[in-house]
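**Q** coordinates only, sequence not included:
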């Protein structure tokens, strides 16, 4: 492995580990909510009526993982699952009022954190991220599409 690839590897591992704690820490006191669950609520709040398969595709997760995730969110009263009247094999997912409130509150807290983080960086650092992150996402997505 090249030195650049190894450095990127360590940076990404550190980023993923740190992001989980930095983003979810104290976000919902007393409520255990994973990043995947928050991403699911976000997707459903913006695109109601998705099927579990469509949600799995948007989240990049296996159908079985999304099935468990949806069951947990439904049990917590954050979404509902209804059979599609045109295709009884398909469930349509809707965020509840509580799920929308939770999404709105999370977005507010996260945006405040992003503002703090951005203001703690220099203009050059922010510019570097604005170029580097989209470039990394582009090559990661291309690699995934080829894979």
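**A** Cool, the structure landed. As the structure is a computational prediction, the values presented were derived from the model and not from experiment.

**Q** Going by C-alpha atoms from here, please, whenever you check contacts or count neighbours.
**A** Will do.

**Q** quick one, strands of the protein?
**A** Applying DSSP state E to the chain gives strands spanning 50-51, 79-84, 87-95.

**Q** Use this one as the comparison:
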């Protein structure tokens, strides 16, 4: 018997693998996980490392290692925020890599959703609503 949770898990795994393959073939130099981190930093506009970890759904330790790698590669600037928090921002090279990666990934998932007769905007609304509810628990 099919389970919604299981099918969503499989879908996300398939999407992640496909994005990883596309980015690897492009030679841009970002894995999909690193792309998501750079994308999230750009969307949150100078988040702290903790805010980035929360947005990515990863531990602070894992996020700290990723931030260190992205900073070492010249994609992120790490500055001091209030207290001992670190504020993150994209470097010009980070912006360039983000744009290039976004072009490679494009609207492939939206196109796949349309191909099965569904509306990507409606699906986005449903998924966002569920994610928001689950974050509150």
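**A** Okay, I see it. Since the structure is predicted, the reported quantities are computational estimates derived from the model, not experimental observations.

**Q** Next, the TM-score between them, please.
**A** After superposition, the two chains reach a TM-score (TM-score structural alignment, normalised by the length of structure 2) of 0.78; 136 aligned residues with a Cα RMSD of 2.6 Å.

**Q** before we move on, back to that, so which of the strands of structure 1 is the most surrounded?
**A** Mean neighbour count (mean count of other Cα atoms under 10 Å) peaks for strand 50-51 among the strands of structure 1, with a mean of 19.

**Q** distance from it to structure 2 after superposition?
**A** If you overlay the two and look at strand 50-51 of structure 1, the average distance to its match in structure 2 is 1.5 Å (mean Cα distance after the TM-score superposition for structure 1).

**Q** Read off where that strand ends up in structure 2.
**A** When structure 2 is aligned by TM-score structural alignment, the counterpart of strand 50-51 of structure 1 is residues 47-48.

**Q** Show the contacting residues for the residue sitting nearest the centre point of structure 1.
**A** Centroid check for structure 1 by Cα atoms, centre = their mean gives residue 39 as the closest residue, at 3.2 Å. By Cα atoms under 8 Å, 6 or more residues apart in numbering, the contact list for residue 39 of structure 1 reads residue 59.

**Q** Please say which position in structure 2 it maps to.
**A** In structure 2, residue 39 of structure 1 lands on residue 36 (TM-score structural alignment).

**Q** other SSEs contacting the top helix by length along structure 2?
**A** The helix that spans the most residues within structure 2, counting by DSSP state H, is helix 4-26. With contacts taken as 3 or more Cα pairs under 8 Å, 6 or more residues apart in numbering; DSSP states H and E, helix 4-26 of structure 2 sits against helix 32-44, helix 92-105.

**Q** Please point out which parts of the last one sit buried.
**A** Within helix 92-105 of structure 2, the residues that qualify as buried by neighbour count (16 or more other Cα atoms under 10 Å) are 94-95, 97-98, 100-101, 104-105.

**Q** Let me have those in JSON lines, extended by distance to residue 134 of structure 2.
**A** As requested, the buried residues of helix 92-105 of structure 2 are exported to JSON lines (distance: Cα to Cα, whole Å):
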{"residue": "94", "distance to residue 134 of structure 2": "31"}
{"residue": "95", "distance to residue 134 of structure 2": "31"}
{"residue": "97", "distance to residue 134 of structure 2": "32"}
{"residue": "98", "distance to residue 134 of structure 2": "28"}
{"residue": "100", "distance to residue 134 of structure 2": "32"}
{"residue": "101", "distance to residue 134 of structure 2": "29"}
{"residue": "104", "distance to residue 134 of structure 2": "31"}
{"residue": "105", "distance to residue 134 of structure 2": "27"}
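
**Q** which of those sit farthest apart?
**A** For the buried residues of helix 92-105 of structure 2, with distances taken as Cα to Cα, the pair at the greatest spread is 94 and 105 (16.3 Å).

**Q** sorry, back to before: relative orientation of the longest helix of structure 2 and helix 32-44 in degrees?
**A** If you take axes from the mean of the first three to the mean of the last three Cα atoms, to 10 degrees, helix 4-26 of structure 2 sits at 100 degrees to helix 32-44.

**Q** gap between helix 4-26 of structure 2 and the chain center?
**A** How far helix 4-26 of structure 2 lies from its chain's middle: 12 Å, per Cα atoms, centre = their mean, to the nearest Å.

**Q** Residue 80 of structure 2: which of the helices and strands packed on helix 4-26 of structure 2 is closest?
**A** Short answer: helix 32-44, nearest of these by Cα to Cα, at 15.3 Å.
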